Each structure stands twice: as structure tokens, then as C-alpha cells.
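Participant: Sharing a sequence plus its predicted fold:
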Amino acid sequence: MAEVLIVDNDKHSRKEIRKYIEKSKFRFLTIFEANTAQRGLVLLKQSRPSTLILDISLPDMDGLKFGRSALQLYSDLPVIIVSHLKMFELVQEAINSGFSAYLLKPLSKNDLYQALERVLPLGLNQELHQTIKGNSHFSSDLKNPIESAIQFIQMNYGYSLTLKQVADQVYLSPSYFSRLFKEEVGMTFVEYLAFVRVEKAKSLLRISCLPIEVIANNTGFSNPSYFATTFKKLVGKTPSEYRDQFYFQEQGVNP
């Protein structure tokens, strides 16, 4: 999804990154923030972001370790490190870990923009393609059934999905799967599925000119009316209103 997750325990730093993004051409990105690795991991599991911006110094986990954990969840996730630390060994370790960039604090907005420019277009193009075409490659990890279920939902949200179908994919009974899913994700299966579909729809509304009924159909909603109702319930705007706000921003007009 067209999102940025910022994991940094420095509130000022998070605020600065948010300000830079919101005042740039990347303002279409939805921004989520976490001040601990634990909270960041929850957000990662709930919604796969387009980019992770990560400080090395977290209070509950080494940032490099967290970044590697994020790549275990999503192997193609761009990870941008931001840090006060100028040690060559850390930069080298970040590169060897497969991260996309290592930026020094205090953060230069131009450095941030260049990093986003480099890592985002491919990711957004892949996202648009996957949103329309879907993905059929799935392998369940029996040791991590809920993570596998989330992966399956992320790959197949555009199709009709029931709790039983997803539970079957991870070899759990529907009742046990339902309880475990709520415990680990913090949402019911139905709530999470609606959340994923709406977030995917938000991305398409921002980065494409597809008709709303086409977006509804390709994000798993049975009809445009149900899509509009669910979208407004979660976002507070209709799909048309949500799309229009980005159009007006591009034109420099307050709707």
C-alpha cells in the first residue's frame, strides 16, 4: 500500500519526517508512526507499507535487527535507516542487511526525497500491478499461522474470502483461528479484511484514474454501494471525496 511507516522513538524526528513528506510530491503517502519496535511490528503485520523509515536506536530492540525482521516479513520492502551514528561499520552492516538507504540526522529533506524517489516508484508500480492482477504464490508457515493468514489475505483480498477459507489455508479450525487472529492482530478477521481492502482502494484512488466501480470490484467488494458504505465508515469520506482531496491539493485549491 502507498504508506510510509516511521519507527523512531524521537518524537521530534518523526514529526520532521512527516512534515517533509506532507509538503512534498510524496504527500499522497499515508504516514504511520511507532516509537518502539513492538508497536512497529504490530503496524507492519496489520498493513504492508511501501517504505519503512527506521532509526537504529530503539528502546526495545536494535534497529538493524528490527529492519532485518521487517525484511523477513516482506523481502522487497524498502528500508531507509536514519541515525545520528556516523560509524562506517553500521553503514556497511545496513548495506549487507539489504537496506535501501542510510541517512544521517539531522535529516536533510533533499536526502530524504532522493531516497524516496529511488525506492518508491518501483514499489508503487508493483503495488498497482498486484492490486489489479493479484498474486497466486502462497506457502503456509505452520509455525506462524496468523502471519501466513495475513500474507494470504494481502495476496487474495481482491477475491471473495471467508474466515473458513483462510483458516483452512493455515490448517486451523475456524473458531480457534478467529480467536487467535483477534489476539495477535487486534482486529477480527472481518474487520481486518475490510481494513486491507479499503487501504488498497485508497492507494488506487490516489495513484490511478480507474473508475470507482472498477476499484471496488478489484479490491474485493461485492458492489460499489457496499464499497462506498464501508469506505466512508473507515475513512470518514466517500471514495469520490477522498480522491477529490488529492486532486485539489495538486491544483493548490482548498476544497
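Facilitator: The structure has been received and is ready for your questions.
Participant: For the rest of this, base every contact and every neighbour count on C-alpha atoms.
Facilitator: Fine.
Participant: I'd like the distance between residue 130 and residue 155.
Facilitator: 8 Å (CA to CA, to the nearest Å).
Participant: Identify all contacting residues around stretch 44-58.
Facilitator: For stretch 44-58, contacts defined as CA atoms under 8 Å, 6 or more residues apart in numbering pick out 1-9, 35-37, 62-64, 67, 70, 74, 77-83, 119-120, 123-124, 147, 150, 185, 192, 196.
Participant: Below is an additional structure, to be compared with the one above:
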Amino acid sequence: MHRILLVDDEYLEREVLKMILAKKPDLYQVVGEADNGEDALRFVKSHPVDIVIMDIKMPRMTGLDAARLMKEYSKKIGVILVTAYNDFEFAQHAVKYSVDDYLLKPTRPESIFEALASTIKKISLYSEKTTSPWTQAEDVFMGLCMKGDYMGGKKFLQKVREARFESYEKEREVLKKLLSCLLKMAESFRIEVEKSLKTKVDEQLKGSQTKDQYFDILELIFEEIFEVIIRDKRVDYGEEMTYALQYIEKNLTRTLTLESAASYMNISPHYFSKLFKGQVGENFIDYVTDRKVERAKELIEGTDHPLSAIAFELGFNEANYFSKVFKKKTGMTPSNFRKAVEERRSEEQELLRKSQPLGVKWMI
């Protein structure tokens, strides 16, 4: 039984499709309906769906935009787009964003069933040939955490946050594994995680919240655990300077000085400075500044936080000084960097809005 989501802003269009699919109840089950691309996207992220049959022209989000985002979320979801006219430019976009098939209105039931059969074959082949990259996520993350690799663990969490999973179920499975890793890690290092945080995560995982909401809490637990590990040096890194690098990464958003890092290492600032330059290859101030700028770029690109707030978060007391440092390292001011990011995204969106077909009724 293949689960179908119908997406069309016209109620009668969806009803006709349901009548057609009802002719083969042993093969197809309509599990949901939506009248716009945004609601359709939310549905596939919270319900198991095999194939989406979607009109291209809809309010709030076109079918082409929604198809692109669905395929980014899970390539195992089949997408059949419906358009009112045979437009070469539309076909180019459909292929570009891995749409599995498209139908021209008016269309007949046999054409719909042919498109469904073709799409089922495509997604089944993909499932057979593709192994989930998150199969061993728990082992990888646990390995990083148990080694006390704060930087590695943080980057891993960020990759998972940005990832598009092959299904909603796989996303929840990975999130639960990450939570389990963190709690096992806390127990191993004898660190007491606030019960309120654990309870909140459990509640989120039982509901239908977004991945970002889960991660906000998971990252709180991750930071809480590593706050203790790095502060108390509970991991034997082997290389002495690794302690300093982990300490720097954990404290990028705090007041970070050569003296505070040297104090953490229990050596004099002068000796620490020489040791750091010799082992890392650049002096302490330059290294810290580089890391702060890289973090600033991530925040500018990934959030809508005011630039002044980002500067303050990274320990810059004056926005003007932050701007000068940022420009020296990147060649552009923070505002210009954000503008460039916005322009790039705008251009990408504009490419997706060129197809505007007219609606035509189905033929039964």
C-alpha cells in the first residue's frame, strides 16, 4: 500500500484525484490533503508519505518550490507535479529538482496510474541502492563525546541539524539516539544533567515539534556536559595543547584572554604564549580572532540576529570594532556579508518562480 498526499488549492481537483485513486484501493491510500505547498511540506515532515501528487500553481508556495524542499528533506518521497501546459522551462526545473514525473492537464486516469507506477519504481530503486548515512550516527557521536572532542561533537550536531533525512521516522530515530548518547556520556563522566532538561527533551520527542526545537534542547545538554568536562579536565587528551584548544572553543562567547587560558592550563602567560605559537602555528590572539570570525559568519548566515547582538555574543564590546576585525579577515563588512548571503538566496528563489502555469480541470 502506497501512501499518497494530494496537494492542490482547488478542493474539487483533490476530490477528482481521490475518486481516481479509489479505483485501486489495494495499491493506493490517500493519507492527507493540502491546499498549498507550505502545509504540504509540513505534512511530509510529520507523517509517513510515499508519493506526493501536487499542482504547480498554488498560493504561499508553488509546487516546484515545495517539491525542491521535499526532495532535500527526503529523496525517498516520490513527487509528481501537475501543470496545465507543456512548458520546456518548467520541465527543466522539474528535472533539476529531481521531480519523479509530471502530468499535463487535462489528463486521464491511466496517465496518473502510469506516473505512479514509474515513480514507485524510481523510489524503490533509490531505497535499495542507498544506505542511510546516519546508520552509525550513534557510534560516531558517542566516540567523539567520550574522547572529549567538543569541537568535533559540536560540528557533528550541526551537520545533523542541517541534514535532510530520508524519512520523518529516521529523523526521530537519530534524535533519540543522540539523546541516548548524551545521557550515557553524562552517566559515564558522573555528570548530573538537569532533570528538567531531560524531561523537556522527552516531551519534545513524543510530540510533533520541529527538528530545530529538539536540537535547541539537545545542544543545551551537550553544552552542560562539556562545561564540566573541559572545566575539570575530565578527559586525558594526551597532547597538552588540546586542552587549550577545547577550552578556547568552549569559551568563544565569553571573555577570552591569554591570561585566562594560561590560568586554565596552570602555566604562566609568557610560557603559554610561546607554547601555543610553537604547537598551533599562530599566536593566541590571531587564532582566537579567526575562530570568532568563523563563528560570526555562521551566525550571520544561519540566523537573523542583529549584527550588534552577534558582536556582543562573541565578546566584541563595540560593533564598529567587530566590523573592522571582520572586514580585515574576510574582505567585507558584516553587513555586506549578510547582504551577499541574502542576494544569493534571493537569486535562487527567483529561479524557482518563473513557472506560472494556468489551472485546467481534470478529465475523467
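Facilitator: Sure thing, it's come through. In this text the structure is predicted, and so the values were computed from the model without any measurement.
Participant: what TM-score do we get after superposing?
Facilitator: Once the chains are overlaid, their TM-score stands at 0.55 when taken by TM-score structural alignment, normalised by the length of the first structure; 179 aligned residues with a CA RMSD of 4.1 Å.
Participant: follow-up on the earlier one: when residue 130 and residue 155 of the first structure are compared, which one has more neighbours?
Facilitator: Each of residue 130 of the first structure and residue 155 has its neighbours counted (other CA atoms under 10 Å); residue 155 has more, 18 against 15.
Participant: Return the mean post-superposition distance for the strand or helix carrying that one against the second structure.
Facilitator: Element membership for residue 155 of the first structure, per DSSP states H and E: helix 145-156. With mean CA distance after the TM-score superposition for the first structure, helix 145-156 of the first structure departs from the second structure by a mean of 7.1 Å once superposed.
Participant: So which elements touch that helix?
Facilitator: Counting contacts by 3 or more CA pairs under 8 Å, 6 or more residues apart in numbering; DSSP states H and E, helix 145-156 of the first structure packs against helix 37-46, helix 163-169, helix 174-185.
Participant: Would you format those helices as CSV with mean neighbour count and distance to residue 244 of the first structure included?
Facilitator: CSV is the format used below for these (neighbours: other CA atoms under 10 Å; distance: least, CA to CA, whole Å):
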stretch, mean neighbour count, distance to residue 244 of the first structure
helix 37-46, 18, 27
helix 163-169, 16, 34
helix 174-185, 16, 32
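Participant: Could you dump these into CSV with distance to residue 15 of the first structure added?
Facilitator: Shown next, in CSV, are those (distance: least, CA to CA, whole Å):
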stretch, distance to residue 15 of the first structure
helix 37-46, 16
helix 163-169, 38
helix 174-185, 26
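Participant: Looking at those, spot the one closest to residue 249 of the first structure.
Facilitator: Checking these against residue 249 of the first structure by CA to CA gives helix 37-46 as the closest, at 27.3 Å.
Participant: how distant is the closest one from the center of its chain?
Facilitator: 10 Å (CA atoms, centre = their mean, to the nearest Å).
Participant: angle of it against helix 174-185?
Facilitator: 130 degrees (axes from the mean of the first three to the mean of the last three CA atoms, to 10 degrees).
Participant: Strands of the stretch 1-150 of the second structure, start to end?
Facilitator: Ranges of strands in the stretch 1-150 of the second structure, per DSSP state E, counting those that start in this stretch, are 2-7, 28-34, 51-55, 78-83, 101-104.
Participant: what's the fourth one in contact with?
Facilitator: By that I understand strand 78-83 of the second structure. 50-57, 63-64, 67, 99-105, 115-116, 119-120, 122-123, 357-359.
Participant: And these, which of them are buried?
Facilitator: The neighbour count (16 or more other CA atoms under 10 Å) marks 50-57, 63-64, 67, 99-105, 115-116, 119-120, 122-123, 357, 359 as buried among those.
Participant: Buried residues, the helix holding residue 155 of the first structure. List them.
Facilitator: Buried residues in helix 145-156 of the first structure (16+ other CA under 10 Å): 145, 146, 147, 148, 149, 150, 151, 152, 153, 154, 155, 156.
Participant: ok so, going back, nearest to residue 202 of the second structure among the strands of the stretch 1-150 of the second structure would be which one?
Facilitator: strand 28-34 (27.1 Å).
Participant: Centre of the chain to that closest one, how far?
Facilitator: 26 Å.
Participant: Residue 206 of the first structure: which of the buried residues of helix 145-156 of the first structure is nearest?
Facilitator: residue 154 (19.0 Å).
Participant: Now do the same for the closest one: its match in the second structure.
Facilitator: Correspondence of residue 154 of the first structure to the second structure, assessed by TM-score structural alignment: residue 170.
Participant: Please apply the same query to residue 212 of the first structure.
Facilitator: Aligned partner of residue 212 of the first structure by TM-score structural alignment: none.
Participant: circling back to that earlier point, please list all residues in contact with the match of residue 154 of the first structure.
Facilitator: Taking CA under 8 Å, 6+ apart as the definition, residue 170 of the second structure has no contacts.
Participant: swap in residue 138 of the first structure?
Facilitator: Shown in contact with residue 138 of the first structure (CA under 8 Å, 6+ apart): 151, 152.
Participant: Relative to the whole chain's centre, how far out is the helix or strand harbouring residue 336 of the second structure?
Facilitator: Assigned by DSSP H and E, residue 336 of the second structure belongs to helix 334-351. If you compare the mean C-alpha spot of helix 334-351 of the second structure with that of the full chain, they lie 19 Å apart, counting by CA atoms, centre = their mean.
Participant: got it, and stretch 50-68 of the first structure?
Facilitator: 16 Å.
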